[in-house]
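> Sequence plus predicted model, see below.
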Amino acid sequence: MTTDKLTIIPPGHPLTGRVSPPGSKSITNRVLLLAGLAKGTSRLTGALKSDDTRYMADALRAMGVTVDEPDDTTFVVTSSGELTQPEAPLFLGNAGTATRFLTAALALGKGRYVVDGDEHMRKRPIKPLVDALNALGVKADAPTGCPPVTIDATGQFASHRVVIDAGLSSQYVSALLMVGACASDPFEIELAGAEIGARGYVDLTLSAMRAFGATVTQPTSASWRIAPTGYTAADYHIEPDASAATYLWAAEVLTGGAIDIGTATADFTQPDAKSQAYMAQFPNMPAEIDGSQMQDAIPTLAVLAAFNRTPVRFVGIENLRVKECDRIRALSTGLNNIRDGLATEEGDDLVIASDPDLAGQTLPADIDTFADHRIAMSFALAGLKIAGITILDPGCVAKTYPAYWNALASLGVEYAGTDGGTL
């Protein structure tokens, strides 16, 4: 996508057809790292090829891992099981999974490593993970509490037990879990308090670890014990991305269509699949939705809620303020650009003043995506029912769903570009 803005033309008919979502970003970046830490050759099929996963793959290559790409959905990873010191800092764009997972994994190397990202990643907190690494005897430093992070690694931990504050992100726990299997002794992780953002993503991590030979037990709901097994190369098939599927599920119910994504909702293991149950209730979604365990689906649900019959309050979403952008602010800003008063921020809650009569209106609005793929993709849904919705920086979807605009077009959606012509 080369245009700097894209106006959605409401199709005026139900969207029907088949679209296959890309592979799961969350799973792809987990298994890429695990394959890089395993001795031997792993074949990862059904993988996502996007900005986020390319940052991870390129970082592994920079540290001596061979990562081949025989086709559009496969990575073949060959590794000695060690990550050598790269010649330059690892630049990871705004890929949160790659940044957090590698920050922990680099403790297994030897020498100085620097993990950095773009201007957006440099605003995303990583201090709890850095503090945990220091408690394990790893010298790690992030002066701003966000990337860049410098790790001086010796290849071992001075301690094998750590307490981590995972209130901001479950990725901190996942990062430590994955490196724990490579320690010299049994490795224990305990939560500081019971709060953890999107616990379901920890379950994804555990499933991937076990597929590569790890042994993990959970003595309590807030602690894990990882045996020092290391990892063994494996072949792994990655399921479709549930977060990407949310846009197609929402487009289906919003237009009264029938979109076959090739995977039953019940077959997804990712937390965002839980959002489909709320979409199935549209236009009678509940008055309150707790988004704590399906955070990446909230932008989709919030835009869909604008067309609901009754108002919807989203709670448990405070972590959205430290995603690729402040998603609560981005959602309220975009919705209020469509119609003033459509969204209200009440603390960290987001309240949508739903109105089914928005459908069919012409309400010209430029949607600032804040370079956030999920803001771009979710607000495209508003353009299916409202004329005049223009997405700024539509190319940002390349972060996780490069073919998104083509996918909607395959269902009959048309666009107007910067020249006003149909694309």
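Nice, thanks for sending it over.
> rest of the way, CA atoms for contacts and neighbours
Noted.
> list the contacts for residue 274?
residue 294 (CA atoms under 8 Å, 6 or more residues apart in numbering).
> Specify the local secondary structure of it.
Counting by DSSP: H, G, I helix; E, B strand; the rest coil, the backbone at residue 274 sits in helix.
> Please report the distance of it from residue 2.
34 Å (CA to CA, to the nearest Å).
> What of residue 394?
Applying CA to CA to residue 394 and residue 2 gives a distance of 8 Å.
> Have a look at the two and say which one is more surrounded.
More crowded of residue 394 and residue 2, by other CA atoms under 10 Å: residue 394, with 27 against 9.
> I'd say the more buried one and residue 7 touch.
No - contact criterion CA atoms under 8 Å: residue 394 and residue 7 do not qualify, at 9.7 Å.
> so where do the helices sit in the stretch 201-350 of the chain?
242-255, 275-279, 298-305, 327-338 (DSSP state H, counting those that start in this stretch).
> okay, pairing it with this:
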Amino acid sequence: MTDLPAAFAITPAKHPLVGRVTPPGSKSITNRALLLAALAEGTSRLSGALKSKDTDLMARALRQMGVTVEEPDETSFVVTSSGRLQVPAAPLMLGNAGTATRFLTAAVATVDGEVVVDGDEHMRKRPIAPLVDALSKAGVDITSPSGCPPVTVRGTGSFASGRIEIDGGLSSQYVSALLMAAPLAGEAVEVALTGNDIGARGYVDLTLAAMRQFGAQVEEVAGGAWRVSPTGYRATDFQIEPDASAATYLWGAEVLTGGAIDIGVPAEAFTQPDAAAYAMLQQFPNMPAVIDGSQMQDAVPTLAVVAAFNNQPVRFVGIANLRVKECDRVSAIANELSRIQPGLCTEEGDDLVIASDPRLAETLANRNHRVRIETYADHRIAMAFALAGLRIPGIIILDPACAGKTYPGYWKMLQELGVRLEPAEPAPAEVG
């Protein structure tokens, strides 16, 4: 669906959703692979890749720095590089793509010259100070006056050597950014956490696995430190697995409608951390009373919406980092669930408490008003709250196009499963 309306009204599913759906490729892995291929000398073919706003922004930035990125089909990139990034003619504008922004902030330290890494108004509110501080202490000439993008990096043509310490408590992307740039240093680099906390550790494991496929030598020397050899990277062909975060919407739709959606990949085959949500969803309508979302952060919106229909309340803990995603997802989830029914979700500190109601759909079935779900330009809020519309009448999703950040075909997929979507007014019509 290329031209989406300003809002979609969702008609509750009258039958179980049944079918076969192929989720898009993993955004997390695609953006890692694009960068690693750009840092490798030669030509790499990336198969099963995600084509979305976030990956398009990464590809554009790499092209600005002299890398050839071709797209022979809907799920492939062919990347040809000298192994070194060149000075771009203009700032790298990365929208609200957190992975691209964080990863490139470290990678452009290998450029011989000045690079500005910037984003849209949303990205300019997302913190990057821990990564900037770590690079600065390692000797990189880098500035970020606001602690958020834009970031200006004046590189010297190679990455900093020695020990680089990083506070990864706010985001594991800071750690991954340093690790991926490290093989381009002149000597070995040790990347070490300054504390025990790290965002989602599973994403660091994704980074390490991708680096090794491109020829990097990395070893964990302690519980929170990695030694990276100065090997550079070699071009390779790389297969990208489907996106586990996208799969959570399909798993959620399946359990909410009593359906059977075959995504072609068993949950246990995923290497991405969000696949852990499958086990939680399979327990519906008796999901656990407490769910730790720290290691499956992008799955929390899906889990929270499904939990609204659970047999008992659910508390989500370990989710403070959701406040610095594309929006403050903790507040967004609480606000929009309570828009559906007052008090359905509350914030307690950084926890979310869902006042689950197994009769929620029945209770709201006969009402005549519509609920317009504010999506905050956040793809995960839009896609997760669409699931509520599978059971509750009157749900309207505002700005559905924001789903294109990671899942451009999401709304078409729902329609192909039999979900009825109709264009709706984004705001109530004025009377007078």
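That came in fine, so what should we check first? All values derive from a computational prediction rather than experimental measurement.
> what TM-score comes out when they're superposed?
The TM-score (TM-score structural alignment, normalised by the length of structure 1) is 0.98; 420 aligned residues with a CA RMSD of 1.0 Å.
> ok so, going back, put together TSV for the helices of the stretch 201-350 of structure 1, with distance to residue 290 of structure 1 on each row.
Listed next are the helices of the stretch 201-350 of structure 1 as TSV, based on distance: least, CA to CA, whole Å:
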stretch	distance to residue 290 of structure 1
helix 242-255	16
helix 275-279	10
helix 298-305	9
helix 327-338	14
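> hey, which of these is tucked in deepest?
helix 298-305 (a mean of 26; mean count of other CA atoms under 10 Å).
> start and end residues in structure 2 for that helix, please.
Under the alignment (TM-score structural alignment), helix 298-305 of structure 1 falls on residues 300-307 in structure 2.
> Over to stretch 67-78 of structure 1?
Going by TM-score structural alignment, stretch 67-78 of structure 1 lines up with residues 69-80 of structure 2.
> quick one: contacts of that stretch?
25, 34, 37-38, 41-51, 59, 62-63, 67-68.
> In strands, which of these fall?
Using DSSP state E, 41, 42, 43, 44, 45, 46, 47, 68 are the members of these that sit in strands.
> Now the two most distant members of those.
Taking CA to CA, the two most distant members of these are 41 and 47; they sit 18.4 Å apart.
> wait, what's in contact with residue 126 of structure 1?
100, 142, 145, 146, 147.
> Correct me if wrong: residue 59 of structure 2 contacts residue 33.
No - contact criterion CA under 8 Å: residue 59 of structure 2 and residue 33 do not qualify, at 10.7 Å.
> So for those two, which residue has more residues nearby?
residue 33 (28 against 24).
> What lines up with that one in structure 1?
Using TM-score structural alignment, residue 33 of structure 2 pairs with residue 31 in structure 1.
> separation between the closest residue in space to its match that isn't next to it in sequence and residue 26 of structure 1?
Among residues not flanking residue 31 of structure 1 along the chain, residue 208 sits closest, at 6.4 Å (CA to CA, 6 or more residues apart in numbering). Distance, residue 208 of structure 1 to residue 26 of structure 1, by CA to CA: 11 Å.
> With residue 15 of structure 1 instead?
28 Å.
> Residue 12 of structure 1 too?
To residue 26 of structure 1, residue 12 of structure 1 is 34 Å away according to CA to CA.
> try residue 316 of structure 1
21 Å.
> Tell me which of those two has more neighbours.
Under the criterion of other CA under 10 Å, the comparison of residue 316 of structure 1 against residue 26 puts residue 26 first, with 22 against 17.
> In terms of helices and strands, where is that one?
Residue 26 of structure 1 is located in helix 25-37, with elements delineated by DSSP states H and E.
> got the angle between that helix and helix 242-255?
170 degrees (axes from the mean of the first three to the mean of the last three CA atoms, to 10 degrees).
> Relative to the whole chain's centre, how far out is helix 25-37 of structure 1?
13 Å (CA atoms, centre = their mean, to the nearest Å).
> what's the mean gap between that helix and the aligned bit of structure 2?
By mean CA distance after the TM-score superposition for structure 1, the fitted helix 25-37 of structure 1 averages 0.1 Å away from its aligned residues in structure 2.
> picking up where we left off before, give me the mean deviation of the match of helix 298-305 of structure 1 from structure 1.
Stretch 300-307 of structure 2 sits 0.2 Å off on average (mean CA distance after the TM-score superposition for structure 1).
> Which residue in structure 2 aligns with residue 408 of structure 1?
Using TM-score structural alignment, residue 408 of structure 1 pairs with residue 414 in structure 2.
> Strands of the stretch 1-150 of structure 2, residue ranges please.
7-11, 18-20, 40-47, 68-73, 76-82, 92-93, 114-118, 141-143 (DSSP state E, counting those that start in this stretch).
> Including distance to residue 349 of structure 2 and mean neighbour count, could those strands go into TSV?
Below are the strands of the stretch 1-150 of structure 2 laid out as TSV (distance: least, CA to CA, whole Å; neighbours: other CA atoms under 10 Å):
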stretch	distance to residue 349 of structure 2	mean neighbour count
strand 7-11	32	22
strand 18-20	39	15
strand 40-47	42	21
strand 68-73	44	15
strand 76-82	43	22
strand 92-93	34	22
strand 114-118	31	22
strand 141-143	32	19
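> Residue 286 of structure 2: which of those is closest?
Nearest to residue 286 of structure 2 among the strands of the stretch 1-150 of structure 2 is strand 18-20 (22.2 Å), distances taken as CA to CA.
> chain center to the closest one: distance?
So, by CA atoms, centre = their mean, the centroid of strand 18-20 of structure 2 is 25 Å from its chain's centroid.
> Check stretch 195-211 of structure 1 too.
Chain-centre distance of stretch 195-211 of structure 1: 13 Å, with CA atoms, centre = their mean.
> In structure 2, which residue range corresponds to that stretch?
Under the criterion TM-score structural alignment, stretch 195-211 of structure 1 matches residues 197-213.
> Just the buried positions in the matching stretch, please.
Using 16 or more other CA atoms under 10 Å as the burial criterion, the residues of stretch 197-213 of structure 2 that qualify are 198-204, 206-208, 210-211, 213.
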